[in-house]
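J.: Okay, here's the prediction I keep looking at, along with the sequence it came from:
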Amino acid sequence: MTFPQTRSIHSRRAAATTLLAACLIAPGIAAAGDADEWHYRVNLYGFFPEISGQVRAPVPGGAEIDVDADDLISNLEIAAMGGFEAQKGKWGMFADVIYMDVGDSISNSPAIGQGTVPLPPGVTADASLDVEAVAFTIAANYRFVSTPSDTVDVFGGARLLDASTELEWRFETPMGPLPPPQGQGRVKVSRDGWDGVIGAKGQHRFGSRDQWFIPWYVDVGTGESDLTWQASTGIGYRAGWGETFLVWRHLDYDFGSSRQIEDLGFDGPAVGVAFSW
């Protein structure tokens, strides 16, 4: 984690988020021959994004925070990630949720931001950061294309993002800590709200037994945010017991320059397993 000089939070999460969506990126599950039956799919996955963003926070001199995938793995406090799909003939629905709580800190540092902002001689910095996020998507879909090798669904729904960052800092000198407000402080900035989204998702199957597939997903929306969009693609393998998949996903939010949190981005790999019945 780094704390350079601007008022930005470079945190690439997830969201991981999403935090977000193995069932969003998952293939359809209904076959043409049994259109009157419901088919279900549940998945468990790990999303390891980088999280970037701009935040307006009253930190003396400004602060930039960077949380990458290594921080998520080594400093993860708690996480829950999963998704669900249901399909009957041409109609279906899906839902996906990611929750994560990530913490990181620096101690006795003579500079902020990997040495880019050196402190006065003898002054050191202690700082800690906590990033918490929930990303939840729910939508209904219509199967626009269904062939032996390809499925394409169009959908409409809503996405919730609830994210907060909490930063504490303290500057020490040989004579002891600097007094507030310049020497120490704490600030918490949060953002939550729903956006309507529309998009398309599907898969292309290939291989001698169609056991390989390429999932893809794209959406765009607005509401509480000025603009949100998401895209993902990757590769998966279908075995007798279920499926495995590896995808790359990007989720982006633009809240507007007048907001405390101006924008957030989640960009990184997701890997998981899925079971259908």
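T.: Thanks, I have it.

J.: going forward, measure contacts and count neighbours with C-alpha atoms only.
T.: OK.

J.: Contact partners for the closest residue to Trp38 other than its chain neighbours?
T.: Distance criterion C-alpha to C-alpha, 6 or more residues apart in numbering; nearest residue to Trp38, sequence neighbours excluded, is Lys88 at 4.6 Å. By C-alpha atoms under 8 Å, 6 or more residues apart in numbering, the contact list for Lys88 reads Ala30, Ala35, Asp36, Glu37, Trp38, His39.

J.: dropping in the other structure now:
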Amino acid sequence: MAIRSAAAMAGVTALSCLLSSAAYAQSLPAPGQTEEGWRHTLGFYLFTPLRTHGTSTVSGVSAEIDLDLGDVLDVLDFAAAGRYEAWNGDFGIIVDANYVGIGEDTTLPGPAATAVDVDVRQKWFALMGAYRVADGTYGANNQRYTVDLQGGIRYNSIRQEIRFTTPGPTNPPTQGGDEGWVEPVVGARGMWRLNDRWTTIASLELGGFGAGGNDLQVGANIGFDYQPWDRTAITFGYRYFSVDYSDSTSTGPFAYDVTQQGPYVGLKVFFN
């Protein structure tokens, strides 16, 4: 019963990313940013999933996940996400990094008074190339739009670990562990300038394709950039994220199949 209860707790806390940079940065030059030579965008982002649902499996025991944002914030330890893009003409280089840590300590009910420590960590690091395949104008005011395609590799790592401490001289073995893998990732993004302060952004990113046990990882976003200053913009919108990963470890099957959706907000800085 102790292992099953702890695995259920891991299911409650084993989320995907609270923070995620996805495809929010910039191929369309920002107002005030010259298009000659290299142009750069650095962004920091917060993704706040209003609902998280799916299944987490640790040491062969599965638990259903159905959480709101408050549940996530109760167990969040630390999270950070950022994205850097460098463009020269129609060609771009993208670096994308994410980290989230979640943990909880509790004591299982019963005479044994077993203490349980749940430790969940997820991170990824991606390096991609990009190419702008469309660049034109639309509407009576000839506002500019661009479409770019992206592709590269991403390193993913996830920890779902449950440690037990009992009053006796020995403790039960730690359940779960760390899993890491490298996978391909592809994406597409469209940007439409509305005026000199507002830009619409829509993007889709796909990864995994069975590599390392990750069947498919999906990120889709639609939102806006608002640029009140020459070199800085506020970005916000709505994001859908899902991942379906499974593998076998020495302690049994290890998997998570999670879907999240909710608003995102971030800050971009532009420079040449």
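T.: Cool, the structure landed. Computed from a prediction, not measured in an experiment: that's the story for all the values here.

J.: picking up where we left off before, do you know how far the residue nearest to Trp38 of structure 1 is from Gly33 of structure 1?
T.: 11 Å (C-alpha to C-alpha, to the nearest Å).

J.: Just the closest of the contacts of Lys88 of structure 1 to Ala200 of structure 1, please.
T.: Nearest to Ala200 of structure 1 among those: Ala30, at 16.4 Å, using C-alpha to C-alpha.

J.: The closest one: what's it in contact with?
T.: Ala30 of structure 1 touches Trp38, His39, Gln87, Lys88, Gly89, counting by C-alpha under 8 Å, 6+ apart.

J.: Do you have the strands of the stretch 1-150 of structure 1 handy? List them.
T.: 8-11, 38-47, 50-55, 64-67, 76-88, 91-109, 111-112, 117-118, 124-146, 150-173 (DSSP state E, counting those that start in this stretch).

J.: Same question for the last one: list its buried residues.
T.: Of all the residues in strand 150-173 of structure 1, those buried under the rule 16 or more other C-alpha atoms under 10 Å are 150-172.

J.: if we can go back for a sec, which one (most neighbours) among the contacts of Ala30 of structure 1?
T.: Gln87 (24 neighbours; other C-alpha atoms under 10 Å).

J.: Ile29 is in contact with that one, correct?
T.: Yes. Here Gln87 of structure 1 reaches Ile29: they are 6.6 Å apart, a contact under C-alpha atoms under 8 Å.

J.: Find residues that contact each of those two.
T.: The contact sets of Gln87 of structure 1 and Ile29 overlap at His39, Tyr40 (C-alpha under 8 Å, 6+ apart).

J.: ok, and the closest non-adjacent residue to the counterpart of Ala163 of structure 1 in structure 2?
T.: Per TM-score structural alignment, the equivalent position to Ala163 of structure 1 in structure 2 is Ile158. Once flanking residues are discounted, Ile158 of structure 2 sits nearest to Gln122: 4.3 Å by C-alpha to C-alpha, 6+ apart.

J.: and the counterpart of the one you found in structure 1, how many neighbours?
T.: Under the alignment by TM-score structural alignment, Gln122 of structure 2 pairs with Ala133 in structure 1. Ala133 of structure 1 has 25 neighbours, counted by other C-alpha under 10 Å.

J.: ok, Ala133 of structure 1 to Arg191 of structure 1 distance?
T.: Taken as C-alpha to C-alpha, the span from Ala133 of structure 1 to Arg191 of structure 1 is 10 Å.

J.: Now for these two: what residues contact both?
T.: Leu161, Asp162, Ala163, Ser164.

J.: Spit out the contact partners of the second one.
T.: Okay, so that is Asp162 of structure 1. Asp162 of structure 1 touches Ala133, Val134, Ala135, Ser190, Arg191, Asp192, Gly193, counting by C-alpha under 8 Å, 6+ apart.

J.: Show me which pair in those is furthest apart.
T.: Ala135 and Ser190 (13.6 Å).

J.: And these two? Which one has more around it.
T.: The neighbour count for Ala135 of structure 1 versus Ser190, taken as other C-alpha under 10 Å, is higher for Ala135 (24 against 15).

J.: residue contacts, Thr55 of structure 2?
T.: Gly11, Ser62, Ala63, Glu64, Ile65, Tyr256, Asp257, Val258.

J.: Could you report the neighbour count for the third one?
T.: By other C-alpha under 10 Å, the residues close to Ala63 of structure 2 number 20.

J.: What of the one 3 residues further on?
T.: For Asp66 of structure 2, the tally of surrounding residues (other C-alpha under 10 Å) stands at 16.

J.: got it, and Gly136 of structure 2?
T.: 11.

J.: Also Pro173 of structure 2?
T.: When counting by other C-alpha under 10 Å, one arrives at 11 neighbours for Pro173 of structure 2.

J.: and it, how far is that from Asp119 of structure 2?
T.: 15 Å.

J.: How about Ala220 of structure 2?
T.: 28 Å.
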